[in-house]
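Chemist: The sequence and its predicted three-dimensional model are supplied below.
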Amino acid sequence: MAAVEMSPHPMEEYFSEQGVLSRMEGFEFRPQQLQIAMRVWDLLHSPIPGTLAIEAPTGIGKSFALLVPSLLWATENDRTVLLLTAGHALQGQLVNKDIPLLGEFLPRPFRFGTLKGRTNYLCLRRSAELEKGGFLAFGDEGATSVKILRWSRTTETGDLSELELPETHPVLERIAASREGCLGRFCPMKSECFLQKLTLQAQNWHLIVTNYHLFFSHLDGGRRPFPVHFDAVLCDEAHRIPEAARSSATRSASPERFRKILSANHLSDLNKAFRNLDLPAEKLAEGWQAAVRGVERVFGRLALLSREESVFRQPLTGLRQDLEGGVEVLAGELERFVSRTVGGEQQQEVAEGFAVASQLVEALEDLRWCLDVVDYPRWATWWDGNQIQSTPVLAGASVREALASMEDVPLVCTSATLTVGEEFRFWEKESGISPSETLVLDSPFDLPTQMSIWVIDLGQRVTDNGYDAKASRVIEKMCDANGGRTLVLCSSKRLMRAVSARLKAKEREYRLLCQGEAPKEELLEAFRSDETSVLVGSLSFREGIDIPGDGLTQVILDRIPFPHPEDPIVRARRDLEGKETFIQSTLPMSRLFLRQAFGRLIRRKTDAGRVVILDGRALQREDWGIFQDFPGVPVKRVRLVPTP
């Protein structure tokens, strides 16, 4: 019987050793990259849409493996692919570098772009108010206001990042196209609105790059009101899905939010709108002042709570009654006003009043939700000294609800850290996503020869007196011995400050960079450019750092990254899951955090270095399997020599 000759897979034409992409500078054939591309192609061309979850270690080219089959499919069939990332940094890299580069190698041209949250774009109406206000000065005699107005007349996108202002600059909040105060279809500048124009352009893109927070903020209740139709979804950094979904669902209220809404200018806007509609406004000012006093009483009582009292399990009935007593008159006036403005055309003054009323109604709804301590322990509610907030403990239900209308949409989820013990069960529970197909790929690196793990037992608990001083001394010695070239990940800001102070106490042969002393991207750029530098930060720096070569040869953690037991979400989860929560949730999450932190060290086949963890439990508690995800990597126990 004659042998059947198998035709090559379409992706081999691009990712094989002599494939199309081999002409790309720096291309290296990676079998794992080809595997991903083949599986994505097959999913997109399957008659039955499914969900594919892929764990693929760093260094194998996940982005191109996702993009090539997706762009080919989209251009062949005139479809739209939505690519989700965790933040703006990766969005920028994809849109400004990776995707344009691919355009040189694919057979058909494609249209693409990025969508960010609305506060990343300029509101033309608000920027015009800068000029009306006489060019507001921000310690610069109005220079920034002038710069913004000139830029607003030439920019094509309205993307505020083009201004290159610090993220915390106060002018950005004043000119951003936030939902608060947006007049929507009643805005006199709606035909020029950057957001509206961008959304219209995106209708014709083959590829839309956006972030999880924007995606989940639109997918409310599974109704899929995302502003642009899409036919497939690619989720990069998919381990961030639960966090992003939880953040999007969180409701909060703060004194600062109400101070802005209940301002004299907003009362003036409402008064003008009432007069425009011939509505009597005698009770408006009275109700407004009563609401100001009522809200102040609520937040004043919250501010008096002790730390233990600030995590809530039962409804705050007394505070809710205080609130309702204060806002009763104003709520009635707002209801009467809104009923007259719903539907039909509105003059600008009425529209501005409606925007104020909508902001206030939404803020009151959020405050009521929090004071009612809804659905504990499935939701955690607490006062943190600045705001009261309520967040879902488990994000899975929110994600499932959001994706309910996407059963006909192929979904690909990729990350370097989706499994615990090569199983997806933990991520499935956390994310609410049940993949129909999975793929776990081996690391392209020889980790047992490229890295080692050092465990140093400090002999103290984090809560013990002297812990910070002892940990700081050990970290200092390890950094000095390594000649810098170190990322230090601290379990608390208190320890981070102690380590920074210790390393600053005398002159070093390396540069010291500390979280909080500059914006994160600026710190990371300095860390990349100075090969011997040391970066001290919190656990949040376990991601987003790519320093191949000799610039990073040591990563130090002061402890296994367990969450603080008194964290409100941790407490609620303990009440929800019972005594099994440590094994079911806390331990798996900590192992994922460790993998993310360890992953900073080895980024290329020529990299080498060590991870140091100052926590003896990593070896003492074999049942925890802390290093189970690093088979064959040598583990060295280091004992401290007592100082005289």
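Modeler: Structure received. Bear in mind the structure is a predicted one, so any value in this text is a computation, not a measurement.

Chemist: only C-alpha atoms for contact and neighbour calcs from this point on.
Modeler: Fine.

Chemist: And the helices in the stretch 251-400 of the chain?
Modeler: In the stretch 251-400 of the chain, helices defined by DSSP state H, counting those that start in this stretch lie at 255-261, 264-276, 282-303, 317-341, 348-371, 396-402, listed in chain order.

Chemist: what's the closest of those helices to Asp159?
Modeler: Within the helices of the stretch 251-400 of the chain, the stretch nearest Asp159 is helix 348-371; the backing value is 23.3 Å (Cα to Cα).

Chemist: Show residues contacting the closest one.
Modeler: Counting by Cα atoms under 8 Å, 6 or more residues apart in numbering, the neighbours of helix 348-371 from elsewhere in the structure are 180-183, 186-188, 251-253, 257-258, 261-262, 266, 269-274, 276-277, 315-317, 319-320, 331, 334, 338, 341, 381, 388-390.

Chemist: for Asp98, helix, strand, or coil?
Modeler: Going by DSSP: H, G, I helix; E, B strand; the rest coil, the secondary structure assigned to Asp98 is helix.

Chemist: ok now do it, which residues does it touch?
Modeler: Residues Phe64 are the ones in contact with Asp98 under the rule Cα under 8 Å, 6+ apart.

Chemist: same deal with Pro109?
Modeler: Residues counted as contacts of Pro109 (Cα under 8 Å, 6+ apart) are 75, 103.

Chemist: quick check, it in a strand?
Modeler: No - secondary structure of Pro109, determined by three-state DSSP: coil, with no strand assignment.

Chemist: Can you lay out the helices of the stretch 251-400 of the chain as CSV showing distance to Asn120 and mean neighbour count?
Modeler: Below are the helices of the stretch 251-400 of the chain laid out as CSV (distance: least, Cα to Cα, whole Å; neighbours: other Cα atoms under 10 Å):
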stretch, distance to Asn120, mean neighbour count
helix 255-261, 19, 15
helix 264-276, 24, 18
helix 282-303, 30, 17
helix 317-341, 29, 16
helix 348-371, 19, 21
helix 396-402, 24, 20
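
Chemist: next up, a second structure to put side by side with the first:
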Amino acid sequence: MEKSKVLSIDSIYELLEKKTDLEKRLNQINMSNLIYKGMRDCKITFIEAPTGIGKTYSSLIPSIVEIGLNNSKILYLTAKIVLQDQLIKKDLPNLHKIVEVDFKYGLLKGRSNYFCWLRFDEAFRTHGLIYQNELDSIRNWARVSRDGDLNEYDDFLVHELKDVISVDYEDCPGRKCPYLLSGACHYFRLVNSLNDLDILVSNYHTFFFNLINGSFPFDFDHILMDEAHHLPEILSSACTRQISKGSLNYFLPRGFALKIVDREPDILLSVLNDLKSLENYVNNLKISYENFFDELQNYCIDPKINKDSKIVTFHKTLSFLEKKGNEIIDISKKILKEFDEWEKFFQKVGTKGLADAKLKYYKRKIDFYALAISDFLSLNDYPNFSYSFSVEKGYLSIEPVYVNGILKNFLDLQPPKSVTLYSATLTPDKKTFSYLENELGFKADNKIVYESVFNYKKQAKIIIPQNFNIDPKSSLFSTQVAYAVERILDDFGGHALVLFTSQKNLNETKRLIMSKKRKYRYFFQGEKPNIQLVEEFSNDSSSVLFGLNSFWEGIDVPGSSLSLLIIDRLPFPNPNDPMMIMREKNEGREVFNKSYLPNAKLSLRQGFGRLIRSKNDIGVFVILDFRVLKWGFLELFRPCDILYSWEAELVRKFVWEGE
């Protein structure tokens, strides 16, 4: 960026007012100044910025100023692909054009989104007869593609082909790859170009994955963490391990030993005699895993142990599994020792790097599985980690009960000068950040909760029908919810988003509504891709969209299509979630106030945020759970008027006539 064209935050906003229809928003400018202060002073900043403030411009504008003054590098992290696309395709190009300065920006996705020539060659050998036309077409596309982003080709790509022609971290020979050496590797070219950028957009999973496996390939100075309310969940996911006998068979298929050397004929001839003994070891390992998981499954479906839960959480070691578990660990050690000998041999004779990469891949996998079994046998670091088994899916999970301290540990691996966390909902009560700080173990130097730009007194009403007082735990609840939703939709005339906390409640409502004559178009989550459902719902203003968890946030439908929002019950975390079971065991009665309640308030605020998306929107929020009258939930909706009965005429006048 040219120093002579460095602009101030105020001057950029003045340009935006002149050249676009962006209206001046005081809190948007204040947020930009606070983010810039955090960058300048090298501080940690937490910001809650409700919908309508303009969070992306609020964070990008101080970034541009900081780049201009100090040649800083900015890493912008998101949780959702939708926001990534908005930044790269809309917000950054618009700002670049308007401020007329030469800052560079780009996008880094997870490795599996990018084409790999080496894996393509292997796919052609194994899938060429079935998919020859498709593979020929992909080859032609890859030759001209700049970044090799497979999403560019997504409309035409057979799903199973994408999995076998994309970059695989575990299977990559790195600098010894012939395609990297020839300059043909798309991913390496992309990564090599990143430090030419001033702003890099990426996602949390890619960021944490790279840090776990070495380093992030962009030398950033400052990190912007958007959609930061997802951080606890994402950090937990990054540190969770899952194993099953099925996944082991996937990673160690029949003939796996041959795969280590089949791309290096000279090496292959030297190790032919060792292949059979290695395959025998691995076959024994697979048998041991099958026996282990079969016994674990039988234990978990025993009615004396588990009545009807789909997930079993363990609080004590299972002595009857020790013999089989130790057998797995012993065989794994023998295989790893054999691999060490192969590694020495490879170093001695020299390889092209392909065999080394495969060998390291299998070593990591076998070690990963053996360590998970060892930790499970001893319940290592219990009760800070939860150990559970999914009866339905057959996998063993080991996940952290608390993530406090994990974010700091990650950032210490590649320390930034400043970190800014922001979202529309970071506080359960719209007041303090103590819940987030405790969850993350990460304290802020600067923190603020901005007021909404919307006039909720005039734009929204909350309705809690007191005649609908069915206990959400009652077996009759899902049926009564279905009848209530049907009646409300008929009275109002569509234009609605209906959010559910369980598949059972959604299914019951769908069954009832679809049995009657249709008055509007109905869209149910799961029938089509989410993006397509939201688009069709937005384009048909009288339709109704029914959704589950993923529709509680991220849906942006301004205008009359979404004038009525209904939820079936308060979105408390699932008490059968292993993490919540462990928290309850650790915290006792305090778990409700420490975990259940703040989680429910944050989720409810996210859900409510779907209703009012602009200053022209008017809508009604109906809550079919009388428990909302307790625990301070109503304070979240001030200054909205709260009604305690469903009055169709009054609601219609409010929404359609503004009365």
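Modeler: In hand now; what should we look at? Every value quoted in this text rests on a predicted model; they were computed, and no experiment measured them.

Chemist: Go through the helices of the stretch 251-400 of the first structure and name the closest to Glu131 of the first structure.
Modeler: Closest approach to Glu131 of the first structure among these is made by helix 264-276 (17.4 Å; Cα to Cα).

Chemist: Run through who's touching that closest one.
Modeler: 280-281, 284-285, 288, 337, 349-354, 356-357.

Chemist: what's around the aligned partner of Gly133 of the first structure in the second structure, how many residues?
Modeler: Under the alignment (TM-score structural alignment), Gly133 of the first structure maps onto Thr126 of the second structure. Thr126 of the second structure is surrounded by 12 other residues when neighbours are defined as other Cα atoms under 10 Å.

Chemist: And stretch 418-437 of the first structure, what's buried?
Modeler: Buried positions in stretch 418-437 of the first structure, judged by neighbour count with 16 or more other Cα atoms under 10 Å: 418-420, 424, 426-435.

Chemist: In helices, which of these appear?
Modeler: Assignment to helices by DSSP state H places the following of those there: 426-431.

Chemist: can you name the two of these that are farthest apart?
Modeler: Among these, Phe426 and Ser431 lie farthest apart (Cα to Cα), at 8.6 Å.

Chemist: Can you get me the start-to-end distance on stretch 85-103 of the second structure?
Modeler: The first residue of stretch 85-103 of the second structure is 18 Å away from its last residue (Cα to Cα, to the nearest Å).

Chemist: typed the wrong thing, it's stretch 552-565 of the second structure
Modeler: Distance between the boundary residues of stretch 552-565 of the second structure (Cα to Cα) amounts to 11 Å.

Chemist: That one maps to which residues in the first structure?
Modeler: Stretch 552-565 of the second structure covers residues 542-555 of the first structure once aligned (TM-score structural alignment).

Chemist: ok, and what's touching that stretch?
Modeler: Residues outside stretch 542-555 of the first structure that contact it (Cα under 8 Å, 6+ apart) are 482, 485-489, 524, 527-528, 530-533, 593, 596-598, 600-604, 606-612.

Chemist: From the residues you listed, which land in helices?
Modeler: When the contacts of stretch 542-555 of the first structure are checked against helices (DSSP H), the matches are 524, 527-528, 593, 596-598.

Chemist: Save these as CSV, and put in distance to Phe230 of the first structure too.
Modeler: What follows is these, written out as CSV (distance: Cα to Cα, whole Å):
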residue, distance to Phe230 of the first structure
Leu524, 34
Phe527, 38
Arg528, 37
Phe593, 32
Gln596, 31
Ala597, 34
Phe598, 36
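
Chemist: Same list, those residues, but as JSON lines with distance to Glu580 of the first structure and neighbour count please.
Modeler: Listed next are those as JSON lines, based on distance: Cα to Cα, whole Å; neighbours: other Cα atoms under 10 Å:
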{"residue": "Leu524", "distance to Glu580 of the first structure": "38", "neighbour count": "19"}
{"residue": "Phe527", "distance to Glu580 of the first structure": "41", "neighbour count": "24"}
{"residue": "Arg528", "distance to Glu580 of the first structure": "42", "neighbour count": "18"}
{"residue": "Phe593", "distance to Glu580 of the first structure": "20", "neighbour count": "20"}
{"residue": "Gln596", "distance to Glu580 of the first structure": "24", "neighbour count": "18"}
{"residue": "Ala597", "distance to Glu580 of the first structure": "26", "neighbour count": "23"}
{"residue": "Phe598", "distance to Glu580 of the first structure": "27", "neighbour count": "22"}
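
Chemist: counterpart of Lys109 of the second structure in the first structure?
Modeler: Using TM-score structural alignment, Lys109 of the second structure lines up with Lys116 in the first structure.

Chemist: ok, the closest residue to that match other than its chain neighbours to Leu34 of the first structure distance?
Modeler: Once flanking residues are discounted, Lys116 of the first structure sits nearest to Thr210: 6.0 Å by Cα to Cα, 6 or more residues apart in numbering. Distance, Thr210 of the first structure to Leu34 of the first structure, by Cα to Cα: 25 Å.

Chemist: Leu7 of the second structure touches Ile67, doesn't it?
Modeler: No - in terms of Cα atoms under 8 Å, Leu7 of the second structure does not count as a neighbour of Ile67; the distance is 10.2 Å.

Chemist: Aligned against the first structure, show me the partner of Glu23 of the second structure.
Modeler: Glu23 of the second structure maps onto Glu28 of the first structure when the alignment is built from TM-score structural alignment.
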